[in-house]
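1. Okay, here's the prediction I keep looking at, along with the sequence it came from:
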Amino acid sequence: KAANIMSKKKYELAALLTYENGKNRYEAIADVDEAIDFLRYYAYIMEENEGYIKKMNQCYPDEESYSVLRPYGIFAVISPFNFPIAITTGMCTGALITGNTVVLKPSSDTPISAIKLLEIFEEAGVIDGAINLITGSGSVIGDALVTSKDIDGIVFTGSRDVGINIYNKANQIRPKPVITEMGGKNACIVSKDADIDKAIVGVARAAFGYSGQKCSACSRLIIHKDIKDEFMDRLINFVDKLKVGNPIEKDTFIGPVINNKAYEKYNRCIDIASKDGKILYGGKVREDLNGYYVYPTIVDKLPKDHEFLKEELFLPILAVIQYDRFEDAINIANDVDYGLTAGIFSNNKLEVDKFFDEIQAGVLYANREKSATTGAMVGAQPFVGWKYSGISGKGTGGRYYLELFLREQSRTINK
């Protein structure tokens, strides 16, 4: 029912997103569509698993045994600004549909979206007290939830440092489930056997969609030396045609970054990139508009251990790395603490197979023009982080996600 209500309000919610977090029209509608998909898919998974009650093997003729997955109790849901409808809906639905109650703490940048989501749940018939909203800063409200003895589990999407801090603090009093998605430093490998036309579109969309403010954004381009010059010329020409401007306008591709803190970080990063590498494109802000508008930026010639090649920036900054042997490309892609998404463009089957076998990341794409590293679809591409990109090893929008909100109970009945 909530999915149907949200579908009817899709354009209203998408417009709100554009105003609240600066997504362009396409990205805002996709955000709401993903939320609808979460609602429907998790309902389907719950029904398919018959409420997670399974009859087990029979040990004795006079006994029957069952495995039952039961809710933990109260989940704190700490949601991000970049997908304030989709990710928030997914996390809340995961907890609610499995029988838990929720205390939702949305990003302080996007509280209105969370309020609208609660109104939809209320209209759909979610009982009073099953989902509760509290707004405020993460350092105050979030910390209080994480350390509360009354919270039985936590689900969080955000930065690595915050996620690890939550995990450590939450388990100081007693063991409890902590489900996290903690960002990425995602690479796309472009082989000399790639379809360059596809790769240009896929890389640009992945790197600069929503101003790079996605945990799945492509922030490292690993490109073969033989095609680098041609590819970069054509990529820059393509990116130059992407409009930076007011996201309300239908032809805008890149809107503002989320707040002044992100804007100032972009400017600091540009200063560093100018000194330590070579800016091939961008590196400037749009000062004629009122807001935090920055241009997509492409940086080359950074030292191999530079922080921009290792740490998540959450900005529209793409670092370029040249390679010679394909083994080097794989090693470069894996040489980070993160393991969320990765992409490859190659028409060489052996390279694609090696990529799938050896890349240390949870979500992989090959030759995907839609986007090299972003755009996972609910029910098709489980969104799961390896290494410092996640803790649970199970992905949102996948078949095993709901089980993270449940604990097993063995029941045996003597007939």
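-> Cool, the structure landed.
2. From now on I want contacts and neighbour counts done on CA atoms only, so please keep to that.
-> OK.
3. Tell me who's in contact with Ile87.
-> 35, 79-80, 157 (Cα atoms under 8 Å, 6 or more residues apart in numbering).
4. one more time with 7 Å
-> Ser79 (Cα atoms under 7 Å, 6 or more residues apart in numbering).
5. From the structure, what's the count of residues near Leu118?
-> When neighbours are counted by other Cα atoms under 10 Å, Leu118 registers 19.
6. Check Lys243 too.
-> 15.
7. ok, it - contacts?
-> 251-254 are the contacts of Lys243 under Cα under 7 Å, 6+ apart.
8. how close does it get to Ser211?
-> Look at Lys243 and Ser211: by Cα to Cα, to the nearest Å, they are 11 Å apart.
9. For Arg205, see how far away Val32 is.
-> With Cα to Cα as the criterion, Val32 and Arg205 are 19 Å apart.
10. wait, I meant Glu312
-> Using Cα to Cα, we find Glu312 at a distance of 17 Å from Arg205.
11. want to compare, so here's the second one:
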Amino acid sequence: MSDFKLTYSTMFAPPEALHVRFEQALVDLREELGRDHGLFIAGQDVLTGQTLEKRSPIDRGWLLGRFQAAGEHEVDAAMNAAHEAFPAWRAMPWQRRVELMRRVARLIEERVYRIAAAVSLETGKNRMEALGEVQETAVFFDHYSDLMEQNQGYDHVLPNDPLEDFTSRNRSVLKPYGAWVVIAPYNFPFALAGGPVSAALVTGNTVVLKGASETPWAGRLLAECLRDAGIPDGVFNYLSGSGRGAGQALVDHPHTAGITFTGSYDVGMAIARAQLARPYPRPCIAEMGGKNAVLVSRHADLDRAALGIVRSAFGMQGQKCSALSRIYVEAPVADALIERLKAQIAAIRIGDPAAREHWMGPVSTRAAYDDYAAYSARLQQHGARLLAGGEQLKGAGYADGLYCAPTLAEAPLDHPLWTEEMFLPIVMLARVDSLEQAMREANASAYGLTAGFYGDAAETDWFFAHIEAGVTYANRPQGATTGAWPGYQPFGGWKGSGNTGKAIASFYYLPQYLREQSQTRVD
């Protein structure tokens, strides 16, 4: 495996040894199911007396563990711990913080199979998606350390003032804010916790992480990596609990110096607005939703397009903010593309995602499962028709889980679901008369996260020039709209998909966790 580099682009042809090690980790992990897990505050495990039972969406009879529900008391303790730890962590040389972040990365890599097995059981991801997420998290810790080194800790000497009688020395120094809150989503509970946590920590902020109530295990496993790497007590703290309870208390806490949130548009905008309404504004990085489109030209390689579309629409059961939701295909090739898509969908193997033979697993939550039924009904109204799927799977092998069939629907352009983020294994298709019409429809969305294109070289240049999205792909069989990896594709949205205009893992991401101080010293 030494020559194999796991990314979302390479995950489709892994070596056999990867499967062997994952399966052994799964066997070992199953022996630990049902245990109690504490919060992690000021270097200590904390029990609250209020627990969340986490059951697997693969089989609701599997109790993965009992996790503590944080209330206002635990939020206050975690924020106080982070606030008190901040002066010493900020004063630590940035080179030492980088050293500790790289130690976290190595521990994640050492535990990649065990953590990935837990992520698969907790979210319903297939083994390769789960392994990719955990490995990506290690890369985040390394990548942000690299950026700190490349920018010399964001401490830059500027020219002296042009004075004859004095030496006036100038510099720009970026400094951390304080106790930073990270609120992670359920679909990437390890990577979208670990990514912003690593960015906040390496830049000198302390952190309180709240994992999604649907996926508390991943955050706990991340906390153990940070603890075992030697991060000082109070510098990192982990809470699990509800958004309305623990989440809102974190947003409102007086020690909260900044927030990174990943989730829905409505919640993200409410958090961002709340930080602006403070006596002085606090930074908020809100990564929000997507309603991602692909444009398919009459000149496209339709086999490549069908493969990329299916991978992006149904990978992780469509529960990615980058998942493909809208297909606009030029009418002369629409029928040919539909036939290829139907064949690809029919070949998808669905079942326990930890098993090697299954590519699609269950949706992650009961709410998503119920939403799927409602959306499927609506996709048979207003002139729409189902071309594949549309059914909750309840037969043998599915009865105890939250399984839904991958769904393709053709709909008129005025159908209301073209504008709703469904976050499910559902993709809609419309025939268009031209690429110009396809572009107008793609850009009409309130979101602007990812977008894809299949066509010839000249059309591809035109696509990149006109599409309104932060992450764009052309002629990519690995995924029409998905598959960003740190160091290869920065990941961030335009319009309602993100509030900063800066992308995760880009050159410009870390300065968002810092504020600038101009220093002038006259000799």
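-> Done, it's in. None of these values were measured; they are calculated from a predicted model.
12. Pick out the most distant pair among the contacts of Lys243 of the first structure.
-> Longest distance between any two of these is 9.4 Å, between Asp251 and Ile254; criterion Cα to Cα.
13. and those two? which has more neighbours close in?
-> Remark: of Asp251 of the first structure and Ile254, Ile254 carries more neighbours, 25 against 15, as counted by other Cα under 10 Å.
14. Just give the nearest non-adjacent residue to whichever residue in the second structure pairs up with that one, would you?
-> Superposed on the second structure with TM-score structural alignment, Ile254 of the first structure falls opposite Met360. Residue nearest to Met360 of the second structure in three dimensions, not counting chain neighbours: Ile350, with 4.7 Å by Cα to Cα, 6 or more residues apart in numbering.
15. OK, contacts around the spatially closest residue to Phe383 of the first structure that is not a sequence neighbour?
-> Nearest residue to Phe383 of the first structure, sequence neighbours excluded (Cα to Cα, 6+ apart): Gly395, at 4.5 Å. Residues near Gly395 of the first structure by Cα under 7 Å, 6+ apart: 382-384, 401.
16. quick one: which of these is nearest to Leu69 of the first structure?
-> Tyr401 (13.0 Å).
17. Tell me how far that closest one lies from Gly393 of the first structure.
-> On the measure of Cα to Cα, Tyr401 of the first structure and Gly393 of the first structure end up 9 Å apart.
18. quick one: the helices in the stretch 101-250 of the first structure?
-> 111-124, 143-147, 160-170, 196-208, 228-239 (DSSP state H, counting those that start in this stretch).
19. ok, now the stretch 301-415 of the first structure?
-> Using DSSP H, counting those that start in this stretch, helices in the stretch 301-415 of the first structure cover 326-334, 349-358.
20. now the ones you listed in JSON lines, with mean neighbour count and distance to Gln172 of the first structure?
-> Listed next are the helices of the stretch 301-415 of the first structure as JSON lines, based on neighbours: other Cα atoms under 10 Å; distance: least, Cα to Cα, whole Å:
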{"stretch": "helix 326-334", "mean neighbour count": "19", "distance to Gln172 of the first structure": "32"}
{"stretch": "helix 349-358", "mean neighbour count": "14", "distance to Gln172 of the first structure": "35"}
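21. any chance of those helices in a markdown table, plus distance to Lys228 of the first structure?
-> Formatted as a markdown table, those follow (distance: least, Cα to Cα, whole Å):
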| stretch | distance to Lys228 of the first structure |
| --- | --- |
| helix 326-334 | 14 |
| helix 349-358 | 18 |
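22. Of the ones you listed, which is nearest Ala2 of the first structure?
-> helix 349-358 (37.0 Å).
23. where do the contact lists of Lys243 and Ser211 of the first structure overlap?
-> Ile254.
24. rewinding a little: show me what the residue nearest to Phe383 of the first structure aligns to in the second structure.
-> Match for Gly395 of the first structure (TM-score structural alignment): Ala503.
25. quick one: its match from Lys342 of the second structure, how far?
-> 34 Å.
26. again with Gly496 of the second structure
-> Distance from Gly496 of the second structure to Lys342 of the second structure, by Cα to Cα: 32 Å.
27. More neighbours: Glu312 and Arg205 of the first structure, which one.
-> Arg205 (25 against 21).
28. Excluding chain neighbours, give the residue nearest to that one in space.
-> Once flanking residues are discounted, Arg205 of the first structure sits nearest to Ser371: 5.4 Å by Cα to Cα, 6+ apart.
29. Give the aligned equivalent of Leu133 of the first structure in the second structure.
-> Leu133 of the first structure maps onto Tyr238 in the second structure, by TM-score structural alignment.
30. returning to that earlier point: compare neighbour counts for Tyr401 and Gly393 of the first structure and give me the winner.
-> Tyr401 (22 against 18).
31. my read: the more buried one touches Lys394, true?
-> Yes: using Cα atoms under 7 Å, Tyr401 of the first structure is in contact with Lys394, at 5.9 Å.
32. Many thanks, have a good one.
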